[in-house]
Structure formats: C-alpha cells, structure tokens
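> pasting the structure only:
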C-alpha cells in the first residue's frame, strides 16, 4: 500500500513537472508570436494607412515624417539602416580577431589560466549595463578620438564601432571557446601525429573543425550589436546624414527609435515610421536566428 502511494506521488510530481515545462514552453511561443503580430500590425501602418512604399522606406534618405494622423511626410530610413550596418560591421571587424585569439588562448595555450582567470573576467563584461559602456565611451573614448584625429567632435561611427566591439566581445569569445572545446580530440592528436606544430594544428585543423560554432558566435554577436540602442546613441552623434568616413557622425535604427519614440504622437505618421523601424529590427533578428539554425543543421550533417 505504501509502495503504491509513493509511486502515485512520484507520478503526480513527474506529471506536474512535465505539464509546467510544456506550459512555460507554450507561453514563450505565444509571447513571441504576439510580439511579432503586434510589431507587424503597428509597423505596417506606414505602408497601409499612410501609403508609403517599402522601397521609399528602405532606400530613400529623405526623413521628415509628419507627426499627425494626416500623414504626407517622408519616411526614408536609409541613413539609419546604413548607420546600423556600418557600425555593426566595424564592431565585428574589431572584435572577432580579439575574440578568437582569446578563445584559442584560454582553450589551447593556457587552459588552466583560461578557466580560472580569463573566462570569469570575460563573463564579467556580460553583466555590465549598456549605459556604462556608453558613458565610458562618451567621457573617455570620444574625447580621446577628438584629440587624436583633431576633430571638432569625437562622436562618430568609429566610436560607436569600438563601443559595440567591446560589448559583443564576451559573447563571441565564450561561444567560440565552447565550439573549440567541442572539437574531437582525435583531430588534434592526428595533427600532432602527422608532425604539425601547435600553430599549424590550430589554424589548419582546430579552427576549421570549430568553424560552424565560431560562425554561430559571430552571428550572435552581430545580433547583439544590431539590437543595442543606448550605448550607441551616446557615442554615434545622432546626425541624420550618411557618414563620409569612419570619423563622421551618423545615426542608427536603435538610436533613432530610442530617442524619438517618446516624443512621437500615438497614431501619427512619425510614430508609425518608428514602429516600421522596430519591425525591421525584429525581422533582422529572425533572420539571424534562421542563420544560426542553418549553421547548426549543417554542423549536424557534417558530424
């Protein structure tokens, strides 16, 4: 009798845990769909209610939306889109070499030092609020660039790229290190057995074998960079113009949304255009997720 009661109790606990996990998973799915539907409904008003074309929104630089429900303004977001692409690309160019070098060092060259000191130090960067990165960039990096390049102001694409590179550095480093650790040790032993030096083993065997995971790390870092708003808005200059160099100020999608959404009239053309920019960022995020899944599927096929 006691045995049956214990089995029934264990069964109820197992059923409760399973049901709770399913409910949480379903809630996340419903929440994601709801957010996407809300962004779609708000973001499409630019094209349905105010009758602007997608081509104008994506490729025109004329940005002067009307802050009324009558519309009639211009909603070309090309400057913001180009600013986001330029700063995020620059952040990757700066961050990826340092991230890969750190990942290789902490997994292959000094693994004990890497686990005890370097990995915890890298993970500390993840918990730093973005406003701190932006503030340090504003009071330290911007004046430094201003003095070095003799600029009237230091807020620029370069400043935003450097700040973003520091912010995505821990993400790319941690995921790349995990990808390198997951490589089958037989590859390493085989490379040494064929007479390879350590560096030959790293760049001819280890890194190519870990490439799918490294690409996933880069895509995750790029997604983080595209979604960052506060730190970028503090150092990019927020000038509505195409930059003629990396030392020129510009603006980005996230910075524009963060600075203008609070002052836009609800239901107006300006508000709808900002929601369209938010929808574009959401679509970009979904594309990044799709790329990560494609890389993971390719890795499974190779394995």
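Right, received. Where do you want to start? As the structure is a computational prediction, the values presented were derived from the model and not from experiment.

> CA atoms for contacts and neighbours, from now on please.
Will do.

> count the neighbours of residue 288 for me.
For residue 288, the count of nearby residues is 17 (other C-alpha atoms under 10 Å).

> and here is the other one:
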C-alpha cells in the first residue's frame, strides 16, 4: 500500500521537465527585466547629474537655444540649451512619417487588395532589401544624391532638415509598409464580402471598410516608424549639417539629439559638464522611446477592444 502511495505522489518525468522549463523561462525574463532596468538606471544617473551635480537649470536646458557646453554664459551657467536638437529631432521625425505614410498605405493596399501575387513577387523582395541595407549606406546615398539635388534646387549647402527627412523617409518606409500589410491582412474577409454584397465597389470597400477597420494597426505602424526615425543616428548625422542652431528653414544646417550625441560622446571626459549634458540628451531619447512604446501599446489595446 505504501509503495502504491509513493508511486502516485512521486513527480513524473514530464512534471520535472515542466518545472525546469518554468525556471529557465523565469530566469530569462528576469535577466531581460534586469538589463532594461539597468539601462534606465545608468542613463538616468548620468543624465540627471547635469541638474543635481552641475546645477544646470532644467528649464534652461530644455528651452535654451545656445549649445556650447565648454563655455559659460553671462548668468554663470554652462551654455547647454538643448531646444535646437529637440526641435530638429521632432521635425525630421514628423516630416518623414508624414511623407512615408501615404506611400506605405498605397504599397500595402496594392500588395493585399489589388494584386497580391505580383505584390509578393515584386514589392515584397524590394521592401525586404530596403530593411537589410545598413544605415551608413543610406547616409552615403543621401550625401551623394539628396544633398546635391537640394543644393541645386534651393541653394545653400544642401545639408539640413529636408535632406534628413528624405533619408529617414526611405529608412522607415519598409517598417511602416510591412506593419500596414499585416494590419490589412488582419481585417476579416467577411468585412470585404459583406461590403461587396451590399453593392459597394472594390475601391469603396477598400477605402470605407478595409482601411477604416485597419486604422489601429496603421497608426501603430506609423508610430513605430516614428520611433525608428527618432532614434536614428548615423544616417541623419551625415546629411543634416550638425549645426546646433535653431532651424530657421528646412534647407539650413541643423542638428538632432542623436547627431550631437554621436559627434560629441567620444570627445568628452566622463564626469565633466560636457559629458553629463550628452547623457542628458540620451535620457531624453530614452524617455521619448518609452513614450512611443506606450503609445503603440495604447493604440493596439484600443484596436483589440474594438474587435
């Protein structure tokens, strides 16, 4: 009797494997969470040193327009106004997203609704090729093609927000297109059939039924593309001009948070004001990336609730 009870209460081999799998999964998740928290702590501790160690005013940093960390202004504070880079980053991000969205929606509609076979044969490989091109190649193309064209049309040096916008437009187009294709494919076929059965044309079905049903997915694709554009560094640095000045037009040299970071982080000494303010710029980038991710999750949650 005792042997039977022991056999019944003894853990099987499958239960041991399941427990081992849970431990491994929990360990991997814990490591990922720890790494993310460590990144946030490291960047925040360095970035906040500008305000708590170097006593730089937060409002002067966020809304100041003069960037020269090595010099002190008339008020005795370092000249570390980050507003020109913040404005430059948001401008190129929004402009590239505005230009990329119609092209992405058009390409996705063609691939899903109009010509799925030709779309998969022609457009899909092209989009995958664009995804695999390194950012430095985009930068060289922008430097060799886009900047001279802008210089010939508008005059000046050709460097500026407009050149950065066109480079980022090409870079985020594959991401927005791919996610838009997935959003259109997620629309139930019943929606299309019901619309056609009521007498709607194919274009009316696409515009008034399919695209409207896919709005949450399309918005998620656009915001994801904006997050990609906001964090791009090397390609935008090569074409924007890297002038830490408030942009007065789209064809004058400007700068972004990432371009100033990549230029200056290797030329400063750890712990100095010049280095701390760069970490503060990195903290702004990190916070904006988190905000983009929160927006994506909210849009996806809203879309799931509608379904």
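Nice, thanks for sending it over. These numbers come from a predicted model, not from an experiment.

> list the contacts for the alignment partner in structure 1 of residue 69 of structure 2?
With the correspondence set by TM-score structural alignment, residue 69 of structure 2 lines up against residue 65 in structure 1. Going by C-alpha atoms under 8 Å, 6 or more residues apart in numbering, residue 65 of structure 1 touches 71, 72, 73, 74, 75, 269, 270, 273.

> looking at structure 2, name the residue matched to the third one.
Same thing as residue 73 of structure 1. In structure 2, the residue paired with residue 73 of structure 1 according to TM-score structural alignment is residue 78.

> I'd like the distance between the residue nearest to its match when sequence neighbours are not counted and residue 277 of structure 2.
On the basis of C-alpha to C-alpha, 6 or more residues apart in numbering, the spatially nearest residue to residue 78 of structure 2 that is not a chain neighbour turns out to be residue 72, at 4.3 Å. For residue 72 of structure 2, the distance to residue 277 of structure 2 under the criterion C-alpha to C-alpha, to the nearest Å works out to 14 Å.

> of the two, which one has the most company?
residue 277 (28 against 12).

> residues near the nearest residue to that one once chain neighbours are set aside, how many?
What sits nearest to residue 277 of structure 2 in space, not counting adjacent residues and going by C-alpha to C-alpha, 6+ apart, is residue 50, at 5.8 Å. Close neighbours of residue 50 of structure 2, defined as other C-alpha under 10 Å, add up to 25.

> and residue 50 of structure 2, what's its match in structure 1?
Taking TM-score structural alignment as the criterion, the aligned counterpart of residue 50 of structure 2 in structure 1 is residue 46.

> isn't its match right up against residue 271?
No. Taking contact to mean C-alpha atoms under 8 Å, the distance of 9.0 Å between residue 46 of structure 1 and residue 271 leaves them out of contact.

> overlap in contacts, these two.
Applying C-alpha under 8 Å, 6+ apart, one finds that no residue jointly contacts residue 46 of structure 1 and residue 271.

> what lines up against residue 161 of structure 1 once you look at structure 2?
When structure 2 is aligned by TM-score structural alignment, residue 161 of structure 1 is paired with residue 165.

> re the thing from before, I'd say the residue nearest to residue 277 of structure 2 and residue 273 touch.
Yes. Applying C-alpha under 8 Å as the test, residue 50 of structure 2 and residue 273 come out as touching, 6.7 Å apart.

> which parts of the stretch 51-200 of structure 1 are strands?
Counting by DSSP state E, counting those that start in this stretch, the segments of the stretch 51-200 of structure 1 that form strands are 63-64, 74-75.

> once aligned to structure 2, how far is the first one on average?
With both structures laid over each other, strand 63-64 of structure 1 and its partner residues in structure 2 are 1.7 Å apart on average (mean C-alpha distance after the TM-score superposition for structure 1).

> so what's the gap between that strand and the chain middle?
Averaging C-alpha positions (C-alpha atoms, centre = their mean, to the nearest Å) puts strand 63-64 of structure 1 27 Å from its chain's average.

> what do you get for stretch 173-190 of structure 1?
How far stretch 173-190 of structure 1 lies from its chain's middle: 24 Å, per C-alpha atoms, centre = their mean.

> corresponding residues in structure 2 for that stretch?
Residues 177-194 of structure 2 are where stretch 173-190 of structure 1 aligns, taking TM-score structural alignment as the criterion.

> next: stretch 262-282 of structure 1.
Residue correspondence for stretch 262-282 of structure 1 in structure 2, counting by TM-score structural alignment: residues 266-286.

> ok, residues contacting the matching stretch?
Identification of contacts with stretch 266-286 of structure 2 by C-alpha under 8 Å, 6+ apart yields 40, 43-44, 46-50, 54, 69-70, 80, 82, 230-231, 257-258, 260-261, 264-265.

> can we see that at 6 Å?
Taking C-alpha atoms under 6 Å, 6 or more residues apart in numbering as the criterion, the residues outside stretch 266-286 of structure 2 that touch it are 43, 46, 47, 50, 69.

> of those, closest to residue 300 of structure 2?
Using C-alpha to C-alpha, residue 43 is the member of the contacts of stretch 266-286 of structure 2 that sits closest to residue 300 of structure 2, with 28.3 Å.

> mind checking how far the closest residue to that closest one other than its chain neighbours is from residue 109 of structure 2?
Excluding the flanking residues, the one nearest residue 43 of structure 2 by C-alpha to C-alpha, 6+ apart is residue 283, at 5.9 Å. Here the distance between residue 283 of structure 2 and residue 109 of structure 2 works out to 38 Å (C-alpha to C-alpha).

> looking at those two, which is more packed in?
Set residue 283 of structure 2 next to residue 109 and count neighbours by other C-alpha under 10 Å: residue 109 wins out with 23 against 20.

> what's the match for the more buried one in structure 1?
The pairwise alignment with structure 1 assigns residue 109 of structure 2 to residue 104, based on TM-score structural alignment.

> next: residue 207 of structure 2.
Using TM-score structural alignment, residue 207 of structure 2 pairs with residue 203 in structure 1.

> tally of neighbours for its match?
Applying other C-alpha under 10 Å, we find 12 other residues in the vicinity of residue 203 of structure 1.

> do residue 156 of structure 2 as well
Residue 156 of structure 2, neighbours per other C-alpha under 10 Å, totals 14.

> residue in structure 1 paired with it?
Match for residue 156 of structure 2 (TM-score structural alignment): residue 152.

> ok, longest helix in structure 1?
For structure 1, the longest helix by residue count, based on DSSP state H, is helix 2-43.

> I'd like the next helix or strand past it.
In the C-terminal direction, the helix or strand that comes right after helix 2-43 of structure 1 (DSSP states H and E) is helix 45-48.
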